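**Student:** got a sequence here, can you build the structure:
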Amino acid sequence: MSELPVVVIGAGPQGLAAAAHLVEREQDVIVVERGRGPAAAVSEWRHVRLFSAWPELTDAAARRLLEPTGWTAPVAGYPTGAEWVSAYLAPLAEVLDEWIRYETTVTGVARQGRDKVVDGGRRSQPFVVHTVDADGRESRLLARAVIDASGTWALPNPAGADGFPAIGESASSRLISYRIPAEVSELAGAHVVVVGSGHSATHTVLRLSEMARRNPGTRVTWALRRGSTANIFGGGAGDDLPERAVLGSRARTVIDDGAVDLVTGFRVAEFRQEGSDLTILAEDGREISGVGRVFALTGFRPDTEILREVRVDLDPALEAVAGIASEIDPNIHSCGSVGATGARELTHPEPGLFIVGAKSYGRAPTFLAMTGYEQVRSVVAHLAGDQEAAARNELVLPATGVCGGSGDFDAAAGGCCAAPSVLQIGASPLSRSRHVAAAPRRSPR
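**Tutor:** Predicted structure coming up:
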């Protein structure tokens, strides 16, 4: 199998970085990308500004490949998704173009001639990567190893608090979006609800609040599943990612100023469409009514369907690679408190298979680009036989005061580390809100 290539699934930031490391180490590689160009997912959120600075967004091997072409690494500032693509990811993909197959979708990964059940001779067989191109032609790629860097962007979580779509969520899909909006002017005068507590939700709340200030009559409600705002506004001065700290501070300001109504402990159970408006019902019977648009920004989950015929070890709660789950659990860690992970932690019962990047984190929202770059550096060193480099940790993560997600899910306050003093909105004010009303519990329809 030594003559076979390493197949990398996905030409996003981590997939391209993996290819750069493989090329630098003179390892044969094929990158399979279902989009028409590189970083297709990043291009979809091209309007969003990252809170990581340029030095944290480029990979070392990628820089070494690019510099002979006259490319210069950006050294300051916080790019948008579009700027990340145009100034780094697209030039890198151009250098790697001969190794990338675009508009090619991976439909499955297996061992040649053996399904998941078969033990005999399994390790001596190459991987088979099943693909289909834009014209529907099916093919198979043989590989000595597979690096799955396909991400999680294609599978957003639903608004329903139990992990399944809420009652009526699918039927109301015309009024529900699972992406950060690029343009919000069309929502002027409407009542808009944002569901979620992460950075995507915060970005959206801030964008909507700016539009609401310019357009009286626009209402913005931010619905949090958590019973507390203790960790919503970030780590403040304790966060070494200053743009992330600014994001949290701005969110707190719009809440304090009354530009946004904050609803805590609201776990969506049902959507009811009444004419052109929605009523959102919570598990505890509360309602948010007169809603014209919903942005459900509750995170993403990995699509593991293509890996069903190989033996993977995933954490039962996070759907993350089991070897790193305890290090990235959002109940405990933030993206500044997790440690570096490499080839040793990313191994599976199927030797030669690695899941890297955001997909390796499963449902955990604590992933940073620099974490993924360290993963692929270590994995490629391992595949090239350089075990000393594979075991070495070359990553220094920024410190943060931002803490975990659902560990204090029902608590009034608290968390895994000291949180800033924040505005608390209890149950009594919520029941008097002009947008949220207590309602008798109804049986699901």
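**Student:** contacts and neighbour counts: CA atoms only from here.
**Tutor:** Fine.
**Student:** I figured Val312 was touching His348, is that so?
**Tutor:** Yes - look at Val312 against His348 with C-alpha atoms under 8 Å: they come within range, at 5.3 Å.
**Student:** just say helix, strand or coil for Arg207.
**Tutor:** In three-state terms, and counting by DSSP: H, G, I helix; E, B strand; the rest coil, Arg207 is helix.
**Student:** that one: neighbour count?
**Tutor:** 16 (other C-alpha atoms under 10 Å).
**Student:** what about the residue nearest to it when sequence neighbours are not counted, distance to Leu208?
**Tutor:** Excluding the flanking residues, the one nearest Arg207 by C-alpha to C-alpha, 6 or more residues apart in numbering is Val184, at 7.6 Å. Separation of Val184 from Leu208 (C-alpha to C-alpha, to the nearest Å): 7 Å.
**Student:** who's more crowded, those two?
**Tutor:** When neighbours are counted by other C-alpha under 10 Å, Leu208 comes out ahead of the other of Val184 and Leu208, with 26 against 14.
**Student:** residue contacts, that one?
**Tutor:** Residues near Leu208 by C-alpha atoms under 8 Å, 6 or more residues apart in numbering: Val184, Val220.
**Student:** for it, give its distance to Val260.
**Tutor:** Using C-alpha to C-alpha, Leu208 is found at 9 Å from Val260.
**Student:** spit out the residues that contact those two alike.
**Tutor:** Joint contacts of Leu208 and Val260 (C-alpha under 8 Å, 6+ apart) are Val220.
**Student:** which stretches in the protein count as helices?
**Tutor:** Per DSSP state H, the chain carries helices over the ranges 13-24, 40-44, 60-66, 81-84, 90-95, 199-214, 242-256, 322-328, 369-383, 387-391, 427-431.
**Student:** so for Ala159, what's the nearest residue that isn't a sequence neighbour?
**Tutor:** Ala296 (5.3 Å).
**Student:** thought Gly81 was touching Ala41?
**Tutor:** No - in this structure Gly81 lies outside contact range of Ala41 using C-alpha under 8 Å: 9.4 Å.
**Student:** for Gly113, which of the helices of the chain is the nearest?
**Tutor:** helix 369-383 (23.1 Å; C-alpha to C-alpha).
**Student:** which strands or helices does the closest one pack on?
**Tutor:** When contacts are defined as 3 or more C-alpha pairs under 8 Å, 6 or more residues apart in numbering; DSSP states H and E, helix 369-383 packs onto helix 13-24, helix 387-391.
**Student:** let's see this one next to it:
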Amino acid sequence: MKLPVAIIGGGPVGLAAAAQLQARGESFILLESGSQIGASILEWGHVRMFSPWEYNMDKTAVSLLAKYDWNAPQLEAIPTGKELVEMYLQPLAALPEISPYIRVNSKVVSVGRKNIDKMKTKGRDQLPFVIRYEQNGEMNTVEARAIIDASGTWKHPNPIGSGGIFAKGEESASQRITYGIPDVYGNQRQRYAGKRVLVVGSGHSAINTILDLHRLKEEVPSTDIVWVLRKISVQETYGGGNEDQLPARGALGTAIQHLVEGGLLTVYTPFQIEEISNEGNALLVAGTLAGQPFNIGGIDEIIANTGSRPDLDFLREIRYQVDPSIECVPALADLIDPNIHSCGTVRPHGEAELRQPEKDFYIVGMKSYGRAPTFLLATGYEQVRSVVAALVGDWEAARRVELHLPETGVCSSNPLTVGFEAVSSCCAPLPQVPRNCCG
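**Tutor:** The predicted structure follows:
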């Protein structure tokens, strides 16, 4: 009996891989650590994406959905994360061709080859993969002929301490720190209304958080917003404005520029956080501002929008490679390095660039970009189309380019975060002022 292909991750790219495999007549199993499909996206479900539906759905998945009574969205509309899940991912996952092979609440803890460790080479490629995963408190094992790791990076946010490590006291203060994009104007309003809130980060997630906090402040004036960045100048966050080819993204930069120049929040940059400690009933954040010691006191809540990183621990027994700085698939490093690129434009790529030393093992989607914040959903869909074609031996299709994207931004000499941000870049989240991602 032919073993299935195992997909790790039940987000947009993982489900696109499932649709591609189904279309090719290949068996698969999809393991999702969350309690439902798209669980990570629902954590930023209130955020609106940068790009319209046209670029947020996989063509093969749409063709499969079209066979049923599916209420397709208007292609020119821009969805929120919640809409992406409820109008696209959940209907796709519920199809009889997909649903029986999805296992939720299934956290992968290890991946390896059957009965040999990482050091053994002879006969390695002929052995099946063995995946151990925890489901509802029990450890389970499944064998697979290939693995597509689409587990993303959202569940592994970067610390707020300088140097990419936890600041002293950061973990102790975790009850007052939220990593990600809380719905500060919606279901978490009471937590932030009337509080002094410190937002850490310089990307679109931070901007969206601040814009929602400002909406809250207009209704609860005692809400105080403090923004700390590591950038030399806050102007670096404004982006292309009206020149941005994704208008919703350009609107973010324009909106935050208005708040900063209007003195509607307090900005400290470049600020490096070194320690968080208690100050009575509040927090004291200590670090350096422009290289000099500086403290910010009276903080009630901290929101960390500092990006995320891939979880590589469960791959310890797999022969894989990542770029040493970005932690992305090595062949993508020069294309997506935010130290070099500001616009996030990446040429189409597929199986050849994603190929790992471990035969039939691939890292795709947000995780393939490592720590880079410029991932677009359409790019992930093209990745899995090519990978699945290779897995079934259709090398002509695997090498073919089938990705067409609009211009994604204004390039400049200063690095600019674009696109799921975690979450991610264009795939990530945004509030009332178009907040966008996943493009």
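**Student:** residues in contact with the residue nearest to Arg207 of structure 1?
**Tutor:** With C-alpha under 8 Å, 6+ apart, Val184 of structure 1 has these contacts: Arg207, Leu208, Met211.
**Student:** if I line the two up, what does Asp311 of structure 2 land on in structure 1?
**Tutor:** Following TM-score structural alignment, the counterpart assigned to Asp311 of structure 2 within structure 1 is Asp303.
**Student:** which ones are touching that match?
**Tutor:** By C-alpha under 8 Å, 6+ apart, Asp303 of structure 1 lies in contact with Thr152, Leu155.
**Student:** so where do the strands sit in the stretch 301-445 of structure 1?
**Tutor:** Here the stretch 301-445 of structure 1 has its strands, by DSSP state E, counting those that start in this stretch, at 353-355, 436-437.
**Student:** winner for burial among these?
**Tutor:** Among the strands of the stretch 301-445 of structure 1, strand 353-355 has the highest mean neighbour count (mean count of other C-alpha atoms under 10 Å), at a mean of 25.
**Student:** Provide the aligned range in structure 2 for that one.
**Tutor:** Under TM-score structural alignment, the match for strand 353-355 of structure 1 is residues 361-363.
**Student:** hang on, the earlier thing: the residue nearest to Arg207 of structure 1 and Arg293 of structure 1, how far apart?
**Tutor:** Computed as C-alpha to C-alpha, the Val184 of structure 1 to Arg293 of structure 1 distance reads 11 Å.
**Student:** and what of Ala259 of structure 1?
**Tutor:** Distance from Ala259 of structure 1 to Arg293 of structure 1, counting by C-alpha to C-alpha: 17 Å.
**Student:** do Asp256 of structure 1 as well
**Tutor:** Plainly put, Asp256 of structure 1 is 23 Å away from Arg293 of structure 1 if you go by C-alpha to C-alpha.
**Student:** higher neighbour count, those two?
**Tutor:** Neighbour count, other C-alpha under 10 Å: between Asp256 of structure 1 and Arg293, Arg293 has more, with 22 against 14.
**Student:** counterpart of that one over in structure 2?
**Tutor:** By TM-score structural alignment, Arg293 of structure 1 lines up with Glu301 in structure 2.
**Student:** could you do Arg225 of structure 1 as well?
**Tutor:** Under TM-score structural alignment, Arg225 of structure 1 pairs with Arg230 in structure 2.
**Student:** can I assume that match is in contact with Val267?
**Tutor:** No - using C-alpha under 8 Å, Arg230 of structure 2 is not in contact with Val267; the gap is 11.0 Å.
**Student:** burial measure for Met57 of structure 2, as a count.
**Tutor:** For Met57 of structure 2, the number of neighbouring residues by other C-alpha under 10 Å comes to 21.
**Student:** that one touches Ala378, doesn't it?
**Tutor:** Yes - shown here, Met57 of structure 2 and Ala378 form a contact pair, counting by C-alpha under 8 Å, at 7.4 Å.
**Student:** which of the contacts of Val184 of structure 1 lies closest to Ile9 of structure 1?
**Tutor:** Of all the contacts of Val184 of structure 1, Ile9 of structure 1 sits closest to Arg207, with 33.4 Å by C-alpha to C-alpha.
**Student:** what does that closest one align to in structure 2?
**Tutor:** So Arg207 of structure 1 corresponds to Asp212, using TM-score structural alignment.
**Student:** got it, and Leu397 of structure 1?
**Tutor:** Under TM-score structural alignment, Leu397 of structure 1 pairs with Leu405 in structure 2.
**Student:** dump the residue contacts of the counterpart of Gly339 of structure 1 in structure 2.
**Tutor:** Aligned by TM-score structural alignment, Gly339 of structure 1 pairs with Arg347 of structure 2. Arg347 of structure 2 makes contacts with Leu335, as judged by C-alpha under 8 Å, 6+ apart.
**Student:** do the same with Val285 of structure 2
**Tutor:** By C-alpha under 8 Å, 6+ apart, the contact set of Val285 of structure 2 is Ile273, Glu274, Glu275, Ile276, Ser277, Asn295, Ile296, Gly297, Ile299.
**Student:** and if we set it to 6 Å?
**Tutor:** Neighbour list for Val285 of structure 2: Glu275, Ile276, Asn295, Ile296 [criterion: C-alpha atoms under 6 Å, 6 or more residues apart in numbering].
**Student:** give the aligned range of stretch 255-266 of structure 2 in structure 1.
**Tutor:** Mapped onto structure 1 using TM-score structural alignment, stretch 255-266 of structure 2 covers residues 250-261.
**Student:** what is the neighbour count of Asp240 of structure 1?
**Tutor:** Counted with other C-alpha under 10 Å, the burial measure for Asp240 of structure 1 works out to 17 neighbours.
**Student:** tell me the counterpart of it in structure 2.
**Tutor:** Under the alignment by TM-score structural alignment, Asp240 of structure 1 pairs with Gln245 in structure 2.
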